[in-house]
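Asks: got a predicted model here, sequence first, then my questions.
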Amino acid sequence: MNIPRLGALTASVLLTDAAAHLYWLTGRTWPAGDVSSLSLAVLNFEVPFTPRVLVPLVAVLGAGAAAVLVCSRGRGGLPARLVTAAVAAGTLVRAAAGLVWIAGVGADTGTPFYWLNLFLYTPVCVFMATAAALVASRRGSRRL
């Protein structure tokens, strides 16, 4: 398995998520019509899309992406491995929650969130949890 490529793909997903949050920081709400609809589609509950909420999230996503990328290349030492393991754990928890929502607990099947969770959020989180775990377990060689 090409761990550097897997790390780059995982980091790309995290940076894409960070870019979406930066975009929403500008006050735009695409692909939703307003902040309330965006919040319900992304999170299944309403939260403000304010700098106080979005800036720390962008920073965490960026740091996670950097850690996964350097860890996948055998650099960054223990700090990069720990942050990469945290990315794996966080996305695993989100994937597990997504499976609960897919089962119909806490998410109405008629909402955009339900369908986005079913076809996008949960599969991506399963992939990222697996990929980040593989990257974090990397032991110096370029390929496992």
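Replies: Happy to help now that I have it.

Asks: can we go C-alpha only for contacts and neighbour counts from here?
Replies: Fine.

Asks: hang on, R28 in a strand?
Replies: No - according to DSSP: H, G, I helix; E, B strand; the rest coil, R28 belongs to no strand; its state is coil.

Asks: against that first model, consider the following:
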Amino acid sequence: MNRTAQRTGTAVAGLLAADAALHLYWATGLTWPAADGRALSQAVLNADVPFTPPVVLPLAALLLAAAAAVLAHAQGLGGPRTARLCRPATAAVAAGLLLRGAAGLAWACGVGTEPGSTFHLLNLVLYTPLCLGFGAAAALTAGAAGAGSRRPVRDFRRG
């Protein structure tokens, strides 16, 4: 169907999978790219939150599930039941990314963050642009029914 939605959905799924891989890495106790856990937490969240397995493993699982749903929707994988699950999941990913991007715009203006901090800089150059761009890509993908399918998904209840 829509090649653009197929490609953007695949890119969004890739970003989510990469984020999941980073969370799995942090679950090992390593803190790259920060020097320690506190610095990592401040750089990523602007708060002191432990990057321990009970915290990051559920997030990694959620990110992987979201990546699978977006990819399935973008590529038109599975049948009608899969499509009914993956399209709203893709829309939820879009909403979450766009909401984070909107919050990032407020933080960019200095609301709730210290200008000059590592978080403030990363928010300006990385987090907010990624969230807004990939949120828009996920919204485009969510709006394309069975983005990667060659035939429309049929609703067998209607006959």
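Replies: Great, that's in hand. Since we're looking at a predicted model, the values are computed, not measured.

Asks: quick check: longest helix in the first structure by residues?
Replies: Determined from DSSP state H, the single longest helix within the first structure is helix 77-102.

Asks: quick one: map L120 of the first structure onto the second structure.
Replies: In the second structure, the residue paired with L120 of the first structure according to TM-score structural alignment is L126.

Asks: and the longest helix of the first structure, which stretch of the second structure?
Replies: Aligned using TM-score structural alignment, helix 77-102 of the first structure spans residues 83-108 in the second structure.

Asks: how much does that stretch stray from the first structure?
Replies: Here stretch 83-108 of the second structure, set against the first structure after superposition, deviates by a mean of 0.5 Å using mean Cα distance after the TM-score superposition for the first structure.

Asks: contacts only, for the aligned residue in the first structure for L63 of the second structure.
Replies: Counting by TM-score structural alignment, L63 of the second structure lines up with L61 in the first structure. L61 of the first structure makes contacts with 14-15, 17-18, as judged by Cα atoms under 8 Å, 6 or more residues apart in numbering.

Asks: from the residues you listed, which land in helices?
Replies: Those of the contacts of L61 of the first structure lying in helices (DSSP H): 14-15, 17-18.

Asks: what two of those are the furthest from one another?
Replies: Using Cα to Cα, the pair of those lying farthest apart is L14 and A18, separated by 6.2 Å.

Asks: find residues that contact each of those two.
Replies: Contact criterion Cα under 8 Å, 6+ apart; residues shared by L14 of the first structure and A18: 61-62.

Asks: just the buried residues of the match of helix 77-102 of the first structure, please?
Replies: Residues 83, 86-95, 97-101, 104-105, 107-108 are the ones in stretch 83-108 of the second structure that count as buried (16 or more other Cα atoms under 10 Å).

Asks: swap in stretch 137-145 of the second structure?
Replies: Across stretch 137-145 of the second structure, burial judged by 16+ other Cα under 10 Å covers 137-142, 144-145.

Asks: just those residues: which are in helices?
Replies: 137-142.

Asks: would a markdown table of those with distance to T10 of the second structure be doable?
Replies: Below are those laid out as a markdown table (distance: Cα to Cα, whole Å):
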| residue | distance to T10 of the second structure |
| --- | --- |
| A137 | 10 |
| A138 | 9 |
| A139 | 13 |
| L140 | 12 |
| T141 | 9 |
| A142 | 12 |
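
Asks: name the nearest of those relative to T52 of the second structure.
Replies: When those are ranked by distance to T52 of the second structure (Cα to Cα), A138 comes first, at 29.0 Å.

Asks: quick one on the thing from earlier: and the ones in helices among the buried residues of stretch 137-145 of the second structure, which two are the farthest apart?
Replies: Maximum pairwise distance in these, criterion Cα to Cα, is 8.6 Å, between A137 and A142.
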